[in-house]
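Trainee: Mind looking at a prediction? Sequence and model below.
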Amino acid sequence: MKPKLWLYDTTLRDGSQAEGISLSLNDKLKIARQLDAMGIPFIEGGWPGANPKDVQFFWKLQEQPLKQAEVVAFCATRRPHKLAAEDPMLQGILAAKTRWVTIFGKSWDLHVTESLKTSLEENLAMIQDSIAYLCSQGRQVIYDAEHWFDGYKHNPHYAIKTLQSAIAAGASWLVLCDTNGGTLPHEITEIIEGIYTAIPELNHPDYPHLGIHPHNDSGTAVANAIAAVRSGVTMVQGTINGYGERCGNADLCTLIPNLQIKLGYDCLEQSQLAQLTQTSRLVSETVNFAPEERSPFVGRSAFTHKAGIHVSAVCKNPLTYEHIVPEAVGNQRQIVISEQSGISNILHYAHKFGLTLEKHDPDCREILSQLKNLEHQGYQFEAAEASFELMMRSILKQRPPLFQLQGFQVHCNICPESHDFSSKALATIKVTVDQQYLLEVAEGNGPVSALDRALRQALTKFYPQIAQFRLTDYKVRILDGTMGTAAQIRVLVESSNGQERWTTIGVSSNILDASYQAVVEGIEYGLLLQSAIKPQITPIT
């Protein structure tokens, strides 16, 4: 039976030091409660006293405590040549009223002499005095040995003495920090073995336990954490999505499944592990970062299959191309369609769209052929499933003609000399619905906006439900820049009816034509989502 590992999340402190992240008080509380629900034992809340927000955070959690997690206050050792009991910084830590405190001190003699500008002996006294004082006030102390691995490489004798000072003062945990993120996994193993040799008491259960806090500057933070655990470390510190200063910290979303599912360590309950993807996305949304789609385990692409051979095998047995069951971490399998697709992709989507299609149907081959031809022209149905469904329905003769375009014109009046680039565009469109003809005109803040409005105004007279539709996103990509203004243009349009979203695509060398294709299919697909799609015909006078 492998020992229990203690997970320590520092997203709210170390993670928030990432460039571009600024958490409000409510953001911090939301993330903390999600981490608590997921079963993380230790949640580092910040440095009380360093800023008013962190003080308020600890006050709020005193009023409404977390359900199971220990919230941890973070601080540095006392200042040189001061008494810990007289250091205002440590008084702020005590005011946070947390049972656990993490305090960091210098392990690298370079930092002692260059950053602190003090002696090596005084640094040892700072570590011992600060920890002893906090313990005397009823706190349990996690000692973060900052720059531990660099310190050990440059002066192993002194680095060991810093740990011995923390042990003598009563620290409960000794956490080895790879602060610069420059250590490799084999070095982690060798150095931790050196610690156990130098301080054999650490093998005794009554002595402090070791932890690891790796940064990702060499891209090996997760590997370093795994190496440390396999060397006897029982606490792992990291952040959700690996957020942190410079290249970030060990990503708990990658680390936890590897430790628990692959190596068999006891980290979380299974139901809590299944919240991992949800937690990753909640945190990315809260910090206003786009989720990393290719993140292991929790990314949207982690269990996405595209190539026909892969899809065929996965449909028979997911183990053929999946290393774990996606639901174990709260993720799900996805099949995408592209020019690399095979019959299995087509059958998967037919089932997804509620269409009856068998492997040996001629329509199956026709759909696949049409897919490859259109993708060769520049279509990308992977990003526009709604258009792919419409294409499938056309071939299966299940796409009723809802309206017919008779023509459109778009006019833009821009006067560069007067610097008036804000003139409205005007679109005129002719459509017929069930043999009724309509001419409509609309203005917009650009040609696509005007075209979209004119089409909606015309069709709403026949299909009132279109009034609920909205164009929510519009993306343009030039497919071959070397062709200049003759290049093919791909337009993706995202639409919504207030409850669902769907994406459609258009491709042409004319941006208005490509836009019209995508806009029209967006409206058509929205109508197909409705229970009734027959037009409400009233005489036009």
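Mentor: Thanks, I have the structure now. In this text, all values refer to a predicted model and were calculated from it rather than measured experimentally.
Trainee: For the rest of this, base every contact and every neighbour count on C-alpha atoms.
Mentor: Will do.
Trainee: show me where the stretch 251-400 of the chain has strands.
Mentor: For the stretch 251-400 of the chain, the strands defined by DSSP state E, counting those that start in this stretch occupy 304-305, 334-335.
Trainee: Of these, which stretch is the most buried?
Mentor: Neighbour counts (mean count of other C-alpha atoms under 10 Å) averaged over each of these peak at strand 304-305, with a mean of 20.
Trainee: Identify the residues contacting that one?
Mentor: 311, 333-336 (C-alpha atoms under 8 Å, 6 or more residues apart in numbering).
Trainee: Now tabulate the residues you listed in JSON lines and tack on distance to Ile523.
Mentor: Converted to JSON lines, those look like this (distance: C-alpha to C-alpha, whole Å):
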{"residue": "Val311", "distance to Ile523": "31"}
{"residue": "Arg333", "distance to Ile523": "29"}
{"residue": "Gln334", "distance to Ile523": "25"}
{"residue": "Ile335", "distance to Ile523": "25"}
{"residue": "Val336", "distance to Ile523": "23"}
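Trainee: Below is structure B, check it against A:
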Amino acid sequence: MSRTAPAGTPLGDEFHVYDTTLRDGAQREGISYSVADKLAVARLLDDLGVGFIEGGWPGALPKDTEFFARAAAGELELRHAALVAFGSTRRAGSTVAEDLQVRALLESRAPVVTLVAKSDRRHIERALRTDVDEACAMVRDTVAFLVGEGRRVFLDAEHFFDGYAYDPDCALRVLDAAVTAGADVAVLCDTNGGQLPLGLADTVGEVIARTGFRVGIHCQDDTASAVANSLAAVQAGATHVQCTANGYGERAGNADLFAVVGNLVTKLGKPVLPAESVPELARVSHALAEIANIAPNTHQAYVGSSAFAHKAGLHASAIKVDPLLYNHIDPTVVGNDMRVLVTEMAGRASLELKGRELGVDLAGQPAVLNAAVRRVKELEARGWSFEAADASLELLLRAELSAMDGPPFVLESYRVILDHRLDGEVVSEATVKVRVAGERVIATAEGNGPVHALDAALREALLPHLPWLNEVRLADYKVRILTDHPGTDAVTRVLVESTDHEREWTTVGVHGNIVEASWLALCDALAHKAMRVRSGVAGAHR
């Protein structure tokens, strides 16, 4: 088969970024979008500047039908993207006119329709229980009908790569049926996600050479190659790429929109988004994760919080000279930041860079740097970790600089009692004795656990003297039991995240006793807030 796209096929728009988060991405285990969620996702994607947003399958799923109805009623005003309805062709042995599913696609009022059609002979014969002639007629009839009704049509050729390997002529006949009837793009789908980049690129290039069609790509991530496969397809000539936000999707997921776009823009030089939208990639990725109620992947390429985080001292030494020596791009291009992590691997350069990030100037002070490095490594060897506790690290660095005022209070003693009552209720009671503002204060409070009780008692003791304490809340509390040294008592590491509703900061405490570890982290949290209040320094540390 050798032909060119038929006259009149609109090929003017040079490259498509097509998002299918609301349909394919919603098939991920654990995701359940409400209609309001779907509208919010669509608005974020449109703000980002993607070309097409697939909203779901109207007629098959009530939520999707409602989504399209509300979008058509004016609840979704898109500035950049075209809304796409997804659905199937007419059924075998029927007509388009009597097919309710095709009618639902029209009633969605979406300007673009993506039709899914099987392109693997085995699926046609075993799953559809028809022959290739009828399968092609199903495609041809449905595309022609929708085009005649003023819809732009894309074809998702399901199981294309497996089908092409088994019977290439059958797979190409399905594509030809769609394009001849007026479909704009023939999307080659790696439905089972089993392809690898070199073989996939060969197939894409061969299909384009044999047909002359405009070709798209849709990759699942079952071989952890969805992004690489998508990029290989683009380099082989595909001009339409389908992705999902953060790679959401069933099984191992789909090609990640943010990694694909990041690579297209920064590596292949393709301006596939408005220039002002590229620095929004990280923000939008995290916002979409919040809507999906899935924790952001900190190690996600381009947009993860650890994507430009450096731990090794060797890296930090080079970054101090030129950040691009160990960053593949400037992180701000995609809206991210570089971070230097301070651990037992840290050297002087790591601490100097981290100090600069925290607003602590250690440049030109080798003695202080050496002392700080020794202190960090000593504490890390005992189980402390400053990677996620910037506030505790800042306190340590300022103490080495002798740039810290005295602590906001001094502990005399504390005591925690656990009371298991007759009715089965378990209550903790804490008593603290502290010196604050030259006064000895004793306070007692109850809580639903020892840390809660300690925090409540400490607040009661300090609040008359430190009114800013009323702004501070415990936002998160994490405990890890460290068993790195068999034969010794376990050590507990506690991370406390605090907030004053304007910023967040995290502190760490380590001890063989979980209550003492928690106390150390709580004290650091208040010391850090007190330091900020005294100095008027702004900014958040996580």
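Mentor: Great, that's in hand. This one's a predicted model, so the numbers in the text were calculated from it and none came from an experiment.
Trainee: thinking again about what came up before, now the strands of the stretch 251-400 of structure 1 as JSON lines including distance to Val431 of structure 1?
Mentor: Shown next, in JSON lines, are these (distance: least, C-alpha to C-alpha, whole Å):
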{"stretch": "strand 304-305", "distance to Val431 of structure 1": "40"}
{"stretch": "strand 334-335", "distance to Val431 of structure 1": "36"}
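Trainee: Nearest to Gln499 of structure 1 among those would be which one?
Mentor: Of all the strands of the stretch 251-400 of structure 1, it is strand 334-335 that lies closest to Gln499 of structure 1, at 21.5 Å by C-alpha to C-alpha.
Trainee: what range in structure 2 matches that closest one?
Mentor: Under TM-score structural alignment, strand 334-335 of structure 1 corresponds to residues 339-340 of structure 2.
Trainee: Average offset of that stretch relative to structure 1?
Mentor: Superposing on structure 1 and averaging over aligned pairs (mean C-alpha distance after the TM-score superposition for structure 1), stretch 339-340 of structure 2 comes out at 1.4 Å.
Trainee: Give me the distance between that stretch and the centre of its chain.
Mentor: The chain centre lies 19 Å from the centre of stretch 339-340 of structure 2; the measure is C-alpha atoms, centre = their mean, to the nearest Å.
Trainee: Contacts for it, please.
Mentor: By C-alpha under 8 Å, 6+ apart, stretch 339-340 of structure 2 touches 306, 308-311, 316, 350, 353-354.
Trainee: Now do the helices in the stretch 201-350 of structure 1.
Mentor: Assigned by DSSP state H, counting those that start in this stretch, the stretch 201-350 of structure 1 shows helices spanning 221-230, 252-257, 270-273, 276-286, 308-316, 343-352.
Trainee: average gap between the fifth one and structure 2?
Mentor: Spelled out, that is helix 308-316 of structure 1. Here the mean offset of helix 308-316 of structure 1 against structure 2 after fitting is 1.5 Å, by mean C-alpha distance after the TM-score superposition for structure 1.
Trainee: For the aligned partner of Gly182 of structure 2 in structure 1, give its distance to Gln128 of structure 1.
Mentor: Structural correspondence for Gly182 of structure 2 with respect to structure 1 (TM-score structural alignment): Gly170. Per C-alpha to C-alpha, to the nearest Å, Gly170 of structure 1 is found 8 Å from Gln128 of structure 1.
Trainee: Equivalent analysis for Arg456 of structure 1, please.
Mentor: In terms of C-alpha to C-alpha, Arg456 of structure 1 sits 73 Å off from Gln128 of structure 1.
Trainee: rewinding a little: just put the helices of the stretch 201-350 of structure 1 in a markdown table and tack on distance to Pro447 of structure 1.
Mentor: Formatted as a markdown table, the helices of the stretch 201-350 of structure 1 follow (distance: least, C-alpha to C-alpha, whole Å):
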| stretch | distance to Pro447 of structure 1 |
| --- | --- |
| helix 221-230 | 50 |
| helix 252-257 | 45 |
| helix 270-273 | 49 |
| helix 276-286 | 33 |
| helix 308-316 | 39 |
| helix 343-352 | 34 |
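Trainee: just so I know, which of the ones you listed lies nearest Gln164 of structure 1?
Mentor: helix 221-230 (19.5 Å).
Trainee: and that closest one, which stretch of structure 2?
Mentor: The aligned range for helix 221-230 of structure 1 in structure 2 is 226-235, by TM-score structural alignment.
Trainee: and the gap between Gln517 of structure 1 and Leu405 of structure 1?
Mentor: Distance from Gln517 of structure 1 to Leu405 of structure 1, by C-alpha to C-alpha: 11 Å.
Trainee: what does Ile346 of structure 1 give?
Mentor: Taken as C-alpha to C-alpha, the span from Ile346 of structure 1 to Leu405 of structure 1 is 29 Å.
Trainee: Looking at those two, which has the bigger crowd around it?
Mentor: Taking neighbours as other C-alpha atoms under 10 Å, Ile346 of structure 1 and Leu405 compare with Ile346 leading, 25 against 13.
Trainee: right, and that one touches Asp363 too?
Mentor: No: taking contacts as C-alpha atoms under 8 Å, Ile346 of structure 1 lies outside contact range of Asp363: 10.3 Å.
Trainee: report the longest helix in structure 2, please.
Mentor: helix 514-535 (DSSP state H).
Trainee: Now check Gln56 of structure 1 against structure 2: what is it aligned to?
Mentor: Match for Gln56 of structure 1 (TM-score structural alignment): Glu66.
Trainee: where exactly do the strands run in the stretch 51-200 of structure 1?
Mentor: According to DSSP E, counting those that start in this stretch, the strands that the stretch 51-200 of structure 1 contains are 70-76, 100-106, 140-146, 173-178.
Trainee: Would you tell me which of the ones you listed gets closest to Glu114 of structure 1?
Mentor: strand 100-106 (11.2 Å).
Trainee: Can you tell me what sits against the closest one?
Mentor: Here strand 100-106 of structure 1 has contacts from 70-77, 93, 112, 123, 127, 131, 139-148, 162, using C-alpha under 8 Å, 6+ apart.
Trainee: What sits closest to the aligned partner of Gln468 of structure 1 in structure 2 if chain neighbours are left out?
Mentor: In structure 2, the residue matched to Gln468 of structure 1 (TM-score structural alignment) is Glu471. Closest residue to Glu471 of structure 2 apart from its sequence neighbours, by C-alpha to C-alpha, 6 or more residues apart in numbering: Asp500 at 5.0 Å.
Trainee: swap in Arg294 of structure 1?
Mentor: In space, and not counting its chain neighbours, Arg294 of structure 1 is closest to Ser301: 5.2 Å by C-alpha to C-alpha, 6+ apart.
Trainee: any idea what the one you found aligns with in structure 2?
Mentor: That one, Ser301 of structure 1, aligns with Ser306 by TM-score structural alignment.
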